[in-house]
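1. Provided below are the primary sequence and the corresponding predicted coordinates.
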Amino acid sequence: MAAAFPFSAIVGQDEMKLAILVAAVEPAIGGVLVFGDRGTGKSTAVRALAALLPPMWAVEGCAYGCDPEQAGGCEQCAALKAGGRLRRKRIPVPVVDLPLGATEDRVVGALDLERALTQGVRAFEPGLLARAHRGFLYIDEVNLLEDHLVDLLIDVAASGENVVERDGLSVRHPARFVLVGSGNPEEGELRPQLLDRFGLAVDVRAPQDIAERVEVIKRRDAFERDPAAFIERWRREDARIRRRVTAARARLAEVVVPDVELERCARLCVALGTDGLRGELTLMRAARALAALDGDAAVGTAHLRRVAAPALRHRLRRDPLDESGSTERVERAVAEVL
């Protein structure tokens, strides 16, 4: 496996990095969509996440990596628990790529042909959704994904469960993951049904500052010349971010969201005319995760301001009388309401 560029070595793109960390702290937010120009570090940041996150406990012998504290969530764990053979082990948090050309069988899983032909056993071979359970499912060029896979992802993301009924198989297994997508808006828009499944949306652009562009080039060149030395150079900073994420996860349940901040969430969403209540929920969860990252005991207005744009910019209705972009509309509403 190729070495990943260190997360802490990524130059600029602060909103994208913050959105990824917030989603790592609070998976209930629903994932991150990163849209922008080519060559702006979208894929680099997502792949760096795998090396950044602390390992997690999983049931040994479970194909889905279920949580030992919640064992019994799948048939394999139930069988292990019934037999008194439930053991646990540490595994890396999965960050699974879903290629554009992937077949439905590869995504959801299918009949294990090798075992069927050699042993005459009708067994299930887990797919990418099973591998992504409790981790991250990454789709590059998500706006080019085939419609039938989009429908499938919407169903699984909503239920947290993958159901396979085919080839004489009837399998149901947990598939709860954080969906991370990236793409170039010039190549097509994302279907609204899938767009709504992303908790946070980030726009990235190539830096215009000359010094920043030069620093990007220098770091990338140094990484490609000697990956091991470059990773070692940034190891301590990555470790610091890892400790920060671990501490935020432990602190998250204790962070308080005062009613006055919930009212501000609602007022902001009403001012922007967002559909439904998912905007308020995402804004509240993102602000709480940010407060946990910052080490704060309660959510404040400053937290809401920092996550308002990524939480709401993709939920706005198009206004034919307002030619400003979604980011500008959110920033204007934040200035007026908060």
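-> The structure has been received and is ready for your questions. Residues are numbered from 1 along each chain as shown.

2. alpha carbons only for contacts and neighbour counts from here, please
-> OK.

3. could I get the full set of strands for this structure?
-> Counting by DSSP state E, the chain has strands at residues 32-36, 56-59, 88-91, 95-97, 109-111, 124-126, 136-140, 161-166, 169-174, 178-183, 200-204.

4. save the ones you listed as a markdown table, and put in mean neighbour count and distance to Lys42 too.
-> Below are the strands of the chain laid out as a markdown table (neighbours: other CA atoms under 10 Å; distance: least, CA to CA, whole Å):
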| stretch | mean neighbour count | distance to Lys42 |
| --- | --- | --- |
| strand 32-36 | 25 | 7 |
| strand 56-59 | 20 | 25 |
| strand 88-91 | 14 | 25 |
| strand 95-97 | 21 | 14 |
| strand 109-111 | 20 | 28 |
| strand 124-126 | 18 | 28 |
| strand 136-140 | 23 | 9 |
| strand 161-166 | 16 | 28 |
| strand 169-174 | 16 | 28 |
| strand 178-183 | 24 | 7 |
| strand 200-204 | 24 | 8 |
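
5. how about those in TSV, adding distance to Leu268?
-> As requested, those are arranged in TSV below (distance: least, CA to CA, whole Å):
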stretch	distance to Leu268
strand 32-36	21
strand 56-59	37
strand 88-91	41
strand 95-97	34
strand 109-111	42
strand 124-126	43
strand 136-140	30
strand 161-166	33
strand 169-174	35
strand 178-183	25
strand 200-204	16
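
6. included below, for side-by-side comparison, is a second structure:
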Amino acid sequence: MTSPFPFTAIVGQDDMKTALILTAIDPGIGGVLVFGDRGTGKSTAVRALAALLPPIDAVEGCPVNSARIGDCPDWAGIKDERIISRPTPVVDLPLGATEDRVTGSLDIERALSRGEKAFEPGLLARANRGYLYIDEANLLEDHIVDLLLDVAQSGLNVVEREGLSIRHAARFVLVGSGNPEEGELRPQLLDRFGLSVDVRSPTDIEQRIEVIRRRDAFDRAPETIMAEYGPQNDALRDRIVSARAALPEIETTENILRDCAELCVALGSDGLRGELTLLRTARALAAFDAAPALTRDHLRAVAAMALSHRLRRDPLDEAGSAVRVGRVVDDVLA
């Protein structure tokens, strides 16, 4: 099986890569929505993330990747607490997936062959403690969107049908991608993404040539590209691990909290999710930079990705949402 394209070999798209890295440092940020042109590396970046992330420790055979036997659900029937190391799960949610496929359902094979009523886990079980990736998230069916909203809020998947009463942990980072020309995302789901970034096709000729060069080299001899960028991937992985360890120690002053609140009030964002996401994202960036304290520079760096998708529409302002956030940041944090 061919390895994914190396994360550090992706040319440009810095905002997208930064957003993915920050959610790897602090999954509590709430996921990433990547909107943009076709063929700009959205799917490539998410799949490259799987190979980049540190492995997790999980109970062998546990269908929800539990870290200890006490967290493994009873219906799984796991008796031996043997801890193994496995890659961080990155699970694709296909557009045509049924609700049974997503949440899990009655194991028909065991029911017919043995007469046993057993649960067959779905995609949400596999994604626990990892990433759930939705390509073309704006084209998801409404009932699947409603289901994801419930699970994303509670961190628990509950299945009550076909004589089954099952619940299990389902905490994952939601990553969605899509093309805005093919339809908008429902506001309820949009609000569940912690970060939002736009990607565009590069216009610089030299950058486009470099994209072609690296992709062509990978398609022809993937082991060569892996050998070239493997050390960079390893260094980035070590930096993410160090940032995770440093995250609780990042100093956050009262002035920074005030800055977060003033920014969101000035932007007119609804609720308090904007402030909380901005704070967590900036703190993850500070940890990634090995900074001892959270500063206004960190807030400036992440404000657009944390707040741009939370703005109300302004028909009198033709500027993009990121531009509007930038103007407010300049005013509030002058």
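-> Ah, there it is. Fair warning: this is a prediction, and the values are worked out from it, not measured in the lab.

7. now the TM-score, please.
-> Taking TM-score structural alignment, normalised by the length of structure 2 as the basis, the two superposed chains have a TM-score of 0.97; 333 aligned residues with a CA RMSD of 1.3 Å.

8. that older thread, and the strands of structure 1: which comes nearest Val245 of structure 1?
-> strand 56-59 (12.9 Å; CA to CA).

9. now do stretch 89-102 of structure 1: distance to the chain's middle.
-> 12 Å (CA atoms, centre = their mean, to the nearest Å).

10. and if you look at stretch 82-96 of structure 1?
-> Centroid separation for stretch 82-96 of structure 1 versus its chain: 21 Å, with CA atoms, centre = their mean.

11. same deal with stretch 268-275 of structure 1?
-> For stretch 268-275 of structure 1, the gap between its own C-alpha mean and the chain's C-alpha mean amounts to 24 Å (CA atoms, centre = their mean).

12. equivalent analysis for stretch 214-229 of structure 2, please.
-> Centre-to-centre, stretch 214-229 of structure 2 and its host chain are 26 Å apart (CA atoms, centre = their mean).

13. first-to-last residue distance for that stretch?
-> End-to-end span of stretch 214-229 of structure 2 (CA to CA, to the nearest Å): 11 Å.

14. kindly report the same for stretch 164-175 of structure 1.
-> End-to-end distance of stretch 164-175 of structure 1 (CA to CA): 12 Å.

15. how about that stretch, which residues of structure 2 does it hit?
-> Here stretch 164-175 of structure 1 aligns to structure 2 at residues 159-170, judged by TM-score structural alignment.

16. now stretch 19-31 of structure 1
-> Going by TM-score structural alignment: stretch 19-31 of structure 1 matches residues 19-31.

17. show me what that stretch is in contact with.
-> 32, 46, 49, 53, 172-175, 192-195, 197, 240-241, 243-244, 277, 280-281, 284-285, 288, 305 (CA atoms under 8 Å, 6 or more residues apart in numbering).

18. try it again at 7 Å.
-> The contact list for stretch 19-31 of structure 2 (CA atoms under 7 Å, 6 or more residues apart in numbering) reads 32, 173-175, 192-195, 240, 243-244, 277, 280-281, 284-285.

19. same check, this time on stretch 304-318 of structure 2
-> Against stretch 304-318 of structure 2 from outside (CA under 7 Å, 6+ apart): 191, 194-197, 267-269, 274, 277-278, 321-322, 325-326.

20. which bit of structure 2 covers stretch 259-273 of structure 1?
-> So stretch 259-273 of structure 1 sits over residues 254-268 in structure 2, by TM-score structural alignment.

21. any idea how far that stretch is from the chain center?
-> Counting by CA atoms, centre = their mean, stretch 254-268 of structure 2 comes out at 25 Å from the chain centroid.

22. pull out the buried positions in that stretch.
-> Ile256, Asp259, Cys260, Ala261, Glu262, Leu263, Cys264, Leu267 (16 or more other CA atoms under 10 Å).

23. so for Met16 of structure 1, which of the strands of structure 1 sits nearest?
-> That would be, of the strands of structure 1 and by CA to CA, strand 200-204, which comes in at 5.9 Å.
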